[in-house]
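# Kindly generate the corresponding structure for this input.
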Amino acid sequence: LNDNRAVLRSDSLLDSDRAARNADLGLAYRTIGFEASLDGVARDAIEDDPRSGASHRLMGDAYANKSGLETARLSELLQSRLRTPLGSRPAEAYQLVPALPVLDGPRAMSPDETTALFLTRPAQFQAGLLLGSQDTRGLSLTGSAASDKTQASVSAFDLRSDGFGDAADLAISGQRLELRLAPSAATSIVGELIHSDRSGSNAAQRLFEEAGDPDRTILTRRDSGRLSLRHAPAVNEEWLLSAAAGQIEKRDTVAIVFPRSPLPPFGPLTYTNENDSHVNFHDLGLHYSRMMGATSFQVGGSAYRSREQSATVEELSDPRFPPIDPTSARYSVEHDSAYGYLDQRLGKSLSLLLGAEYQHFVDSRISSVQRLNGKIGVAYRPAPGTEIRAAIFQTMKGDYWREESLEPTRFNGFEQSFDDLNGTTATRLAVAAQRRFAGGALLGGEWSTRSLSIPNLGCGEFCRAPWRELRHSVFAELPMGARMALSARWQYESLEQEGPIRQAAVPVSLHTELLPLGLWLRISPELSAEIEAVRMRQKGTMFSVGGLEQRQESVWLANLGMRFQRPLDRWYVEAGVRNLFDQEFAFQNTDMRDEARTPLFYPERSVYLRVGVSF
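The predicted structure is shown next:
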């Protein structure tokens, strides 16, 4: 060879290059509100290089605007942290809190979190400030220092809000410490300590006021530690080993006021129920992946154990009633799993994906599960920019308190880690297609159905009830030069109980239709604006005293946001208003989390201001 040598790169390195490009491209899509494009490039980045920490971090951000996928989001952030090189931006503590109960959830205090995914430097600092209606205020601080073989980081946040209506005030705070060691280029060790305090009401927006558990005040304190090892002996091979342990203290307080006591003087009577729970858990996970030309595979397994002690005290406000004896109970969860995934590329345009997982789940409160889940999918790319995907696969939901996992959160690009109730088994059939046109326009859609077997929901105790969930969407995104971008999306979701209907605690059917229309404008090099109109329609059916009752809601909402940031500046200011015309409406949140959930909409006009700095 002469001095003009050709530089040859292996298929694995080319895949890594594509993953890096996709992760970087996702930042631009996020800025202009192209959520479908963000989701697509995050999916492609992980497919090209599942060992990229930036790809998993981008996927975690893609989950941020979706309801019922907090387990998937937190798992992606864990997988990102284990793969992050020294000197990278550390994870912020507030992003590791599930279902943060403010609008925008994990994007609330740092909407540009995904910036600088590949930037490494000896020291990093980020701060985010949030102020808004309902007396909302939050502050997040994160810093790190790195040397050739070590990195230490610390992060803390505090968030408070008055909430809506009669809901108790929200107060959430947390801290995270991390020490990262890299004894060699192929090996890294990560240690984490995380603490969080959370108080507030479980009250959520409801189409049916009586749906779900009674409104109650919930106090939750969580302490956990995690020690993880990553070893990558080659560019196409990786081992992950992660162990976690922790404890949770939780107190639920329910106060029900009866307008008339049966005893004279027949005034109001208050019934109070206070439940204290103490949970200890430990979790061990192992993951191995390798790429060999057109073939890649991932295998792994995990073992999870938890023990819970619960004590309940009940009392009436009138001392003339006899006291109620306190009760106590013990519960346990054992969950063992093993999984394997194979991705075989059959030429340049066709891929076959196969998967299997063994699940053994024993929860003393529900019927146990032991089963083998199968998965099969096909991805077809007949031309550049065109993709057709189809898959059918089975899943099972583990323990409520197990929020992180090393297992892939998607199969063939379709979500498989849902926030279902403990022990829920499901079979999902999904089809998707999209086309990227010249100039960057995107048009696509997705259709899916999930057959659910949910323990104790609609049939009593130690039984399973059949439910069906539908998720359909059609989306279009159109960039119009450097100063304007348009987006539109139609989204339909439904959850309906099948077979004999005996459930009175939740709606037996709920159909939700959303139509968000977005416009992004670059007003000047420093100033951009985002305008959104959202049509929300919802219809539900629920048991009432007189039998089945139907309710429905339909409303148009307007949102406006402005962002100011000079090129190359390390700070930004963002302000906006949600529900601009102060529309009053009811909405049933289908998120099954026990604590306060991330709201999808605000039932009154809400103004916010965000300030961020990073260097």
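
# From here on, just use CA atoms for contacts and neighbour counts.
OK.

# Looking at this structure, which strand is longest?
Longest strand of the chain, by residue count under DSSP state E: strand 269-292.

# And that strand, what's buried?
269, 274-291 (16 or more other Cα atoms under 10 Å).

# for stretch 161-174, same thing?
Buried residues in stretch 161-174, defined by neighbour count with 16+ other Cα under 10 Å: Ser161, Asp162, Gly163, Ala167, Ala168, Asp169, Leu170, Ala171, Ile172, Ser173, Gly174.

# Report whether the fifth one is found in a strand, as I expect.
I take that to be Ala168. No. Using DSSP: H, G, I helix; E, B strand; the rest coil, the assignment for Ala168 is coil, not a strand.

# who touches it in this structure?
Taking Cα atoms under 8 Å, 6 or more residues apart in numbering, we find Ala168 in contact with Asp162, Gly200, Ser201, Thr217.

# In the buried residues of stretch 161-174, find the pair that's most separated.
Farthest-apart pair in the buried residues of stretch 161-174 is Ala167 and Gly174; separation 21.7 Å (Cα to Cα).

# Would you do the same for the sequence below? I want to compare the two.
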Amino acid sequence: MGTRLCKIVVFISAIALIPMATISHAEETGQCKNWVASVAAVVGKVDAKRHGQQAWTPVLRNNTYCAGDQIRADKASKATLVFTNETLVTLDEHTAITINQVENDGPSILELVKGIAHFISRVPRSLKVNTPFVNAAIEGTEFVVEVGDNETNVTVFEGTVLTANQQGELRVTNNETSKTLKGEAPQKILMARPRDAVQWAIYFPPVAKGEKHDEQTTKSKAHAAITAIVNNQDNALALAKEAVELAPDAAANHIALSYAWQSKFNLPKAIDSAVTATEKEPDNAIAWARLAEMQLSIGELSRAQDSATKASALDADNARAQTILGYAYLTQIKIANARETFEKAIELDQSDPLPHLGLGLAMIRKNELKQGRREIEIAAALDPNNSIIRSYLGKAYYEEKRGPLDADQFEMAKALDPNDPTPYFYDAIRKQTENDPIGALKDINKSIELNDNRAVYRSSLQLDQDEAARSVSLARIYQDLGFEQTALLEGWKSVISDPANHSAHRFLADSYTALPRHELASASELLQSQLLQPLNTIPIRPQQSYSDLGILSGTGPSDSSFNEYTPLFSREETRVQFDVIGGGNNTFGNDLVVSGMSENTAFSIGQFKYKTDGYRENNDLEHDIFNAFLQYKVSDRSSLQFEYQNRSTDQGDRVQSITGDFGAADRRTIDTDTTRIGYNYKISSNSNFLISISDNNEKDVTHIERNQGIVFPFPNPLIVILDNNSNQSGITSEIQYLHTNTKFKYILGAGNLSRDRDRTVTSQVFTGGAPLGPSSTVSNSDKRQNNNIYSYNNLTILPNLTIILGASYDDFNSQILKERDLFSPKLGVIVNISNDTTLRLAAFKSLTRATLNTKTIEPSQVAGFNQFFNDFDGVVSTRYGIALDSKSSNNVAYGIELTGRELTYAPNSVDIEQYELLHRVYLNSIISKNITVSASYIFDRYESKTVLPSMPDMVRTQSLPISVKLTNSNGIHTGIIATGVDQETRLSSTDYREQFISTDVWVGYRFPNRRGEINLLLKNITNSQFNFQDRNFQTSDPAQPQFVPDRTLYLNLNLTL
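The predicted structure follows:
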């Protein structure tokens, strides 16, 4: 009985202890039920007292707290809390708060008993802060509250806060401060630097172990230099230099100097200082971590990993070394490793915002956008005055389509660091997608100005490759304004300054689409961009790879609008983009592209269809194109690409002639298959090796009928019918080595192009509907071979002088065309007369090679003068040019370009000499925040010294396009372009002249949240009738029409899903 009773007592006692054990466990784990706040970071001694408890217990990262709990930060201590209603609160030292009330439908109430707290809240009316002297109700904002012995100060950085007590109330907005004394109503006070209110929260990277580097404890010159970087980079550099002079053997001083040089965007000197720090103190872990950081910033991944590993070996608790390793893993797309390493770095130093930013980027890469954005917000809370973190937070809001939060962050970043091009670049993209191309252009110009006068963008974070943002096409900004020549100028400058930058080539490729006869150059630049690009979700539009589609500008889904909606973060996601157009002459076209990315693989699959009956009889055209693209990242240095394209084209006579003649029964069908393999190996941070091999097969069938008139003795006209069946196959192999440096860039390359063609021509003469004798069939074969090597050297002789020296050698062989061994020198000169004026000169020779895919990875231009046109195979051309481009302000740009081109063509081993002049004068002007005007005069003259049958001897075309474009923040945009044309043509010793004006008008609407746009276009609104001589006689491929004598209405819809 006694034993049984004892067991019962023990059992009951155990039951009674369960709640106590549960409470004890909750205290130990730092969790509570129905919690409303979690701890993101703790620095120093921070304690909490839970509701209903008497004891104060240490606050640890990831602890959670509920209503009624109290938290206090001791001396030299800080804590950052994340509330469930998306509010972040950072407590300064000697600060105490109580979480008083949490409502599901109303605001949470936080009591700030004493001290200073920094608040970030993006949800309106989600938080109310009570203090002894005044209460603050927020409306989606960022602000600081400081409670003293007899007053409360509220400083607002963004948004609105309503401060109120029994004596009155006051609404406080951006960069305003209210002061409330005990027993008085709140009053506004003037603060010269409102941001100083949060100076206590700024993070300063360590330069020596065990030191506290906040402002209050800074003692040495090195520490002072680090502190000064926030507000005065010049002073920081001076202090750091002084520290080195006073103690040249102290690693901390050289580390400080490295940070100072980086703040001035001088990475080479920043690296040198970091190297010196490791040499002065080889066992200094902070020095090695700093060196790792700088090595990673310039792409020296393996060296950065070695340095970071050494830093960790010297000091296992070195958080910065772990952070750099995390970014190295991120660059290698080892996301799991990156997240684990960032977490470790956070545990080692919870005050450092950089690992939180890295963790956020890793999460976003895995398409965890909300969680990643939250980590970036925590980084902003840990370092509120950090411009680059604000830029990245703005990007995250942009991705979440949470305007105007993204705009607010970009503006804040601009104010925090006016010399950083990053926020201007991001904000330009945002403004463009919100139908503000004028604002976008001003931000792009500012970004270019701050980025060494280059449009090639690189985030100032340096550790993050930021490839998604760098892939966004900027050409659309200029095209929407009608500033195509300015876009070309910036594209040329970008490629010349950084020929290994994929975004620069993409910029130029998109800019070339606005120019006639530059289709080959555009396709070539696109190929170079693809070979150099990292993994991304940019859709590859099937039609972009072809230079001979012959679609009238604006009347097909063939513009560069797709890239406008590319994301600013690389995410593992699948995206769908759809474009459709319909209009007069039974025109219909569409393209559908599905693109996506996983950890090491990216793909794009698309189809393009287009058909039209054309503006006259037998002017129809139909395309059906399919494209599949796969990219695999083999390692952090190398990637492979596989691409397959299939094209079917059926068309009538698309040629425009000054006489108006055309072939009423002429037909042509083209069927092609192209398979391409590409390889990119990054030898070092400034050297790349590229390989491109494509296998091409084409079947080309033409049917031509010509009326020879009545020939004696036949009473009826003679009709000559020619059927040409051609089967071609070829392999194009190219290799290229690129090396870039501050002073020089050189490109070395070689190629082998082979092309076999079997052709059968059947001719038949008819009269009165009956054949006149038997048909005649002639078959021939032609093997064309081209071996070439080339070298281009961009030499920066002076800061304002760049000289391009290059040469190519071609060994061209053909059984039909004249064989050539051609040495082609290249010379270009670029003089930046001032920041706003550039002089360009060039003289070079080139050969049109016998390739089926009509594109190459050889540079397409010299000093901004295009060298590859859609000429016949074997054409030798020599081009001379001079140009002056200038802008008097952000609102006006103008320039003049004068070029001449000599061509030698030998279809039957006899040289035919031709000459071209192409001159252009342009003026672009921003009239107001919504209106732009552009005008240009173009003089184009062609002349042949040899008279050829059915080909003009001379064509002189003068055109004067003038456009006015209007945009509005409501998404609507409209415009008009009127082009006056005066053309003279000499054909078969007869002179012709046509003068006309062709006017196009359009109106469009951009859908909210970057979902696409719809456009209505009316071509040739006055239905002007004319004949026009195009340049089809100079090429075997269809030329893109410039003008059509027919009024036609088109409706275009673009959707991003």
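
# what's the TM-score for these two chains?
Once superposed, chain against chain, the TM-score is 0.93 (TM-score structural alignment, normalised by the length of the first structure); 603 aligned residues with a Cα RMSD of 2.4 Å.

# Produce a ChimeraX select command limited to the buried residues of the contacts of Ala168 of the first structure.
Command for ChimeraX that selects the buried part of the contacts of Ala168 of the first structure, burial taken from 16+ other Cα under 10 Å:
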select :162,200,201,217
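
# got a markdown table for the contacts of Ala168 of the first structure, with secondary structure and distance to Ala438 of the first structure too?
What follows is the contacts of Ala168 of the first structure, written out as a markdown table (DSSP: H, G, I helix; E, B strand; the rest coil; distance: Cα to Cα, whole Å):
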| residue | secondary structure | distance to Ala438 of the first structure |
| --- | --- | --- |
| Asp162 | coil | 48 |
| Gly200 | strand | 49 |
| Ser201 | strand | 49 |
| Thr217 | strand | 53 |
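
# Show me which of the contacts of Ala168 of the first structure is closest to Val474 of the first structure.
Within the contacts of Ala168 of the first structure, the smallest distance to Val474 of the first structure is 34.9 Å, found for Ser201 (Cα to Cα).

# How is the spatially most central residue of the second structure assigned, secondary-structure-wise?
Centroid-nearest residue in the second structure: Val472, 2.4 Å away (criterion: Cα atoms, centre = their mean). Assigned by three-state DSSP, the conformation of Val472 of the second structure is coil.

# I figured it hits Ser561, correct?
No. Val472 of the second structure is not in contact with Ser561 according to Cα atoms under 8 Å; the separation is 10.7 Å.

# Tell me how far the helix of greatest length in the second structure lies from the chain's centre.
In the second structure, with assignment by DSSP state H, the single longest helix is helix 2-29. Helix 2-29 of the second structure has its C-alpha centroid displaced from the chain centroid by 64 Å (Cα atoms, centre = their mean, to the nearest Å).

# which residues in the first structure does the very next helix or strand once past it align to?
As assigned by DSSP states H and E, the chain's next helix or strand after helix 2-29 of the second structure is strand 37-43. On the first structure, no counterpart of strand 37-43 of the second structure exists by TM-score structural alignment.

# List the contacts of stretch 668-680 of the second structure.
Contacting residues not belonging to stretch 668-680 of the second structure are listed as 531-532, 638-652, 688-703, 853 [Cα under 8 Å, 6+ apart].

# rerun at 6 Å
Defining contact as Cα atoms under 6 Å, 6 or more residues apart in numbering, one finds that stretch 668-680 of the second structure is touched by 638-651, 689-702.

# Take those residues and keep only those in strands.
Per DSSP E, these map to strands at 638-651, 689-702.

# State the distance from the aligned residue in the first structure for Leu267 of the second structure to Ser153 of the first structure.
When the first structure is aligned by TM-score structural alignment, Leu267 of the second structure is paired with Ser10. Noted for Ser10 of the first structure: a distance of 35 Å to Ser153 of the first structure, by Cα to Cα, to the nearest Å.

# Between these two, tell me which one has more neighbours.
Applying other Cα atoms under 10 Å to Ser10 of the first structure and Ser153 shows that Ser153 carries more neighbours, namely 23 against 10.

# counterpart of the more buried one in the second structure?
Under the alignment (TM-score structural alignment), Ser153 of the first structure pairs with Ser604 of the second structure.
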